[in-house]
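> pasting the structure only:
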């Protein structure tokens, strides 16, 4: 079974025009939510892995705050306790020196010194020997205590007496009326922080710094300046409570920092390199995405393979069997009948349709054969009846004495005889809807010549130049009558007084049209019908109109009749519809 060629679809359309392509597109669309969820989970895990660094830095900061903050808090408590009692100002300078020396002697590795200043910042007494009355007013914590009347830490500095790096802290001694009577100070060895930090390592690669109010940085242990955050982050981190930050350190490595304010103006900063964690998080993200891609690719491959085996192959086999099916034969069965139920149902439906078409074709073939027999019988009987009518007309014309009447009967006889000849060709050639023109025109010309007396002795010849085309029976009837009328007129009026000549009949095809030309070299229209009624020319124009064209008649040098008309094609559907 064949059909007209269809234009090739564009490549994207061709990919998704089949069942496999469409199911693959649907499966791909169905995996989008899965891919979105899995991708979102992978991204969440990646962000969580990146956040692990700041969380670890926060834990280390809490440990460091608990350890180093205790030393700072102890210094505050000792100094604040001495200031609240206020008895040191009531003692003699020597007794005050001795008491402060005993207090320092309790933990000499931790505290550098304890001292008492008057409201102007001059030394009153000290745990270490020092000149009395020496002014400490230039140190940063003296004006700070004067302003706040509260405990204040100073900047990291070198002790005036110990000549070692210390962190000073000072508390005010206030009178009953909240007036400043003096100040009690103490200093904590910064080296104590370093020894404490080395003794209790929490993470070998972490860094800890202590930052004073002036921004000076004291590194603990193995902390290096390259691990510090950029200056803008260092200036603000931890000033508003606890804070965690991740970014690039000054040496370009990835770090996480956590800071907390131990006391106003004193911050503790912990840094932790997270280069390995970032790389591990990125590797885990890539691994998850790769696993997702492999999973989806495997799923799509399984779908494609399953569709190919279960759907596409059975459909292709079915399509091949349908293409190989010939009308009149049953649809071949599939030796590998398999596939989904829908494909098997389609197979059975096509087989049933093929069987129904075969039965219908057999019925139509039988109907056509019966019609052919009937049409042959009809044309045969019509031909016989028309010949009888022609014979009766001929007999009747022989009984008439009027030459004009005999001529009219002869014309009628020729017309009837032309129709009889047409019906004879229709049933002899077993084509009841169409007729081959060339043999018909040759016989019609001979018949007219015999009837009108043309021949070698008459001096009038009929020449035919016609292509062998087929016309429908309706057009053939009009064409036969038009030629009969034109040739009869030419024989009777174009060659008067025994004048000889030639009558030419030509029929040519021009595309979907035909051109009929009947011409003679006689006297032209000047020698037309003697009765002058013009009936022959009217009939010619009428037959031309019935053919679907018009007659162009010229009569200057002989007569020329040209008719251009469309060729009507009777379709197979019309033929089958007529047989149904």
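Good, I have the coordinates. Because the structure is predicted, anything quoted here is derived from the model rather than measured.
> drop to CA atoms for contacts and neighbour counts, all remaining ones
Noted.
> tell me the helix or strand right after the host helix or strand of residue 270.
Element membership for residue 270, per DSSP states H and E: strand 266-273. Where DSSP H and E defines the elements, the next helix or strand beyond strand 266-273 is helix 275-307.
> which helices and strands does whatever helix or strand comes next after that following helix pack with?
Using DSSP H and E, the helix or strand that follows helix 275-307 in sequence is helix 313-323. Packed against helix 313-323 by the contact rule (3 or more Cα pairs under 8 Å, 6 or more residues apart in numbering; DSSP states H and E) you find helix 341-398.
> mind giving me the packing neighbours of the helix it packs on?
For helix 341-398, the elements it packs on are helix 313-323, helix 403-428, helix 572-579, judged by 3+ Cα pairs under 8 Å, 6+ apart.
> rebuild these as a markdown table, extending it with distance to residue 493 and mean neighbour count.
Listed next are the helices and strands packed on helix 341-398 as a markdown table, based on distance: least, Cα to Cα, whole Å; neighbours: other Cα atoms under 10 Å:
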| stretch | distance to residue 493 | mean neighbour count |
| --- | --- | --- |
| helix 313-323 | 64 | 16 |
| helix 403-428 | 12 | 20 |
| helix 572-579 | 43 | 11 |
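> can you lay out the ones you listed as a markdown table showing distance to residue 529?
Formatted as a markdown table, the helices and strands packed on helix 341-398 follow (distance: least, Cα to Cα, whole Å):
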| stretch | distance to residue 529 |
| --- | --- |
| helix 313-323 | 65 |
| helix 403-428 | 11 |
| helix 572-579 | 43 |
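> out of those helices, flag the one nearest residue 544.
For the helices and strands packed on helix 341-398, the distance to residue 544 is smallest for helix 403-428, at 15.6 Å, taking Cα to Cα.
> what is the burial count for residue 118?
21 (other Cα atoms under 10 Å).
> mind checking the SS state of the residue nearest to it when sequence neighbours are not counted?
In this structure, residue 118 finds its nearest non-sequential neighbour in residue 182, 4.2 Å apart by Cα to Cα, 6 or more residues apart in numbering. Following DSSP: H, G, I helix; E, B strand; the rest coil, the label given to residue 182 is strand.
> okay, now the one to match up with it:
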């Protein structure tokens, strides 16, 4: 049996692997979901921890700014009354400056720009300062950073609040100014979640809604290198805390946290140098890694187990089955060591079955051989008996005195010799399920021409056969039909012309489809030239036999006589060998082809 090409998806190993993958997939999904949730929870905790740490780190700066905001907010309503008494105003502001220790000066700048009331008692005309021009007239509190204060001479942060009279007029603004060096921070240590205190270099700064840096733990002149490269501070001045990673202006990968102190006004931001043991170490591992690894390992173990316990033993059994199906009858033990009990029992049953089949085949071959020997002996004896009968008939012909009797005996002898030739061919081919028709028909023609061709006429015989194989139940009637056709051809063959020799042509050819045609053609001459015994002994028996034999082979008989030749043809379909083996019920009809009793 030819092995069909099987696709990969039809193999047992692939199907088991697919089922294992489908079985483990829900576990992988559950593990992934749990890991993802844990990662989200850890990230939320980390954000909360860094947000709190940022607020704690900036608590001093934020406290100073809030105290300054509270101070200017409290002084603003009292300033319309205090400005009427400059000494009293200076004294009040000097006392108020004690509430903000980081402040270098607390001052009221009127709408004219001439400062005469301050905690230090100094006076200064701000009317031409760009800062004053920008802040004059604003009705909302604000923050201002001055790189070099006109009074302190250093970078200062100003907290400003407008002063409005009782009738709604803008009078100026009261301000608290804090030098930057009073708010510089140092490296801070925070107790982050994770069980250890990690000293992390932290940079902190505050900024307003416009993105301007107000204070910085490292000083404003050094904070630029710590700012995020791809984020604008103004874009981060939105509600809600934020945590992200970005490259800094100085080329470091930092973690940034942004916390709004006053929505829309004041924000604090910190940059964190994340170490390999920090709380954010899980950022480098995808949450799908461990579930996927678990799924892959489980799949590998499942496939390996199926290979170890099932597949390799099935392949061993399959190879043995295929060898046996290909005709290998050598008994080979099947190595099923380590196989489950079910597979071992299957292998034992298969070996028992092959032993039984091998024994049955051996018995069948012996039986067939004996039948072939007997069949050869039958054909051999029948052939000898027919030849003996033909010899007796030949002796009878020699003793016959009339031409008619000799001619009748000669025709009967030809038929007997034809049967003997058939049985000789069957004897030589016994053991085969078919007979080569070309060899059989050529032998019959040679036999007939040997005994019936005569020596007084120069007769030409042409033969042309295709290699056609027939079952015995078609070969026998076809041979008898050829014998009758050759007998008739020899009876009526003649010279169509004085210069043309008589000729008989025998052909067996394949034609369209699965059909074949047997054709016997002989030239004819003048009826006066025929032997007288032919005219006297023509009884029509040959024609009846031709019709009967053509029916036995399932053929169509056609006879055509023209001026110079006579043609006889039989068209039939050679039987398939498996069909011919069952067609054994026609023996009675073969024994009595004419259908006549007695």
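Perfect, thanks for sending it. The model shown is predicted, which means the values in this text are computed figures rather than measured ones.
> quick TM-score on the pair, please.
TM-score for the superposed chains, counting by TM-score structural alignment, normalised by the length of structure 1: 0.69, backed by 558 aligned residues with a Cα RMSD of 5.9 Å.
> closest to residue 472 of structure 1 out of the helices and strands packed on helix 341-398 of structure 1?
helix 403-428 (10.4 Å).
> any idea which helix or strand comes after the closest one?
Next in sequence after helix 403-428 of structure 1, counting helices and strands by DSSP H and E, comes strand 434-436.
> how close does that following strand sit to structure 2?
Mean deviation of strand 434-436 of structure 1 from its aligned counterpart in structure 2 after superposition (mean Cα distance after the TM-score superposition for structure 1): 5.8 Å.
> packing partners of that strand?
Using 3+ Cα pairs under 8 Å, 6+ apart: strand 434-436 of structure 1 touches helix 403-428, strand 470-472, helix 473-489.
> relative to its centre, which residue of structure 1 is most distant?
Distance to the chain centre peaks in structure 1 at residue 92, reaching 95.8 Å (criterion: Cα atoms, centre = their mean).
> residue 53 of structure 1 touches residue 271, doesn't it?
No. Using Cα atoms under 8 Å, residue 53 of structure 1 is not in contact with residue 271, being 9.6 Å away.
> looking at these two, which is more packed in?
Using other Cα under 10 Å, the more surrounded residue of residue 53 of structure 1 and residue 271 is residue 271, with 30 against 27.
> for the more buried one, give me its contacts.
57, 206, 207, 208, 227, 228, 255, 256, 257, 258 (Cα atoms under 8 Å, 6 or more residues apart in numbering).
> next one: the closest residue in space to it that isn't next to it in sequence from residue 335 of structure 1, what distance?
For residue 271 of structure 1, ignoring the flanking residues on the chain, the nearest one in space by Cα to Cα, 6+ apart is residue 257 at 4.4 Å. As judged by Cα to Cα, to the nearest Å, residue 257 of structure 1 and residue 335 of structure 1 stand 75 Å apart.
> residue 428 of structure 1 too?
On the measure of Cα to Cα, residue 428 of structure 1 and residue 335 of structure 1 end up 49 Å apart.
> same question, residue 481 of structure 1
Per Cα to Cα, residue 481 of structure 1 is found 62 Å from residue 335 of structure 1.
> the two - which one has more neighbours?
Taking neighbours as other Cα under 10 Å, residue 481 of structure 1 and residue 335 compare with residue 481 leading, 22 against 7.
> can you verify my assumption that that one contacts residue 417?
No. Between residue 481 of structure 1 and residue 417 no contact is recorded; they are 9.9 Å apart, counting by Cα under 8 Å.
> return every residue with contacts to both of these two.
With contacts defined as Cα under 8 Å, 6+ apart, no residue is shared by residue 481 of structure 1 and residue 417.
> so how much does stretch 26-35 of structure 1 differ from structure 2 once superposed?
Per the superposition on structure 2, stretch 26-35 of structure 1 and its aligned residues are separated by 5.5 Å on average (mean Cα distance after the TM-score superposition for structure 1).
> nearest approach to residue 130 of structure 1 belongs to which of the helices and strands packed on helix 341-398 of structure 1?
Of all these, helix 313-323 sits nearest to residue 130 of structure 1, with 104.9 Å by Cα to Cα.
> starting at the chain centroid, how far to that closest one?
Offset of helix 313-323 of structure 1 from its chain centre (Cα atoms, centre = their mean, to the nearest Å): 29 Å.
> mean per-residue distance, that helix versus structure 2.
Averaged out, helix 313-323 of structure 1 is 3.8 Å away (mean Cα distance after the TM-score superposition for structure 1).
> any idea of the angle that helix forms with helix 341-398?
On the basis of axes from the mean of the first three to the mean of the last three Cα atoms, to 10 degrees, helix 313-323 of structure 1 is oriented at 10 degrees to helix 341-398.
> who's in contact with helix 313-323 of structure 1?
Under Cα under 8 Å, 6+ apart, the answer for helix 313-323 of structure 1 is 1, 2, 331, 332, 334, 337, 338, 339, 343, 347.
> buried ones among those?
Buried members of these, scored by 16 or more other Cα atoms under 10 Å, are 331, 339, 343, 347.
> among those, which one lies nearest to residue 153 of structure 1?
Using Cα to Cα, these come closest to residue 153 of structure 1 at residue 339, 87.1 Å.
> where do the helices of the stretch 1-150 of structure 1 begin and end?
For the stretch 1-150 of structure 1, helices defined by DSSP state H, counting those that start in this stretch occupy the ranges 11-15, 19-85, 93-106, 141-148.
> need the contact partners of the last one.
Applying Cα under 8 Å, 6+ apart, the contact partners of helix 141-148 of structure 1 are 119, 121, 136-137, 151-155, 169-172, 180.
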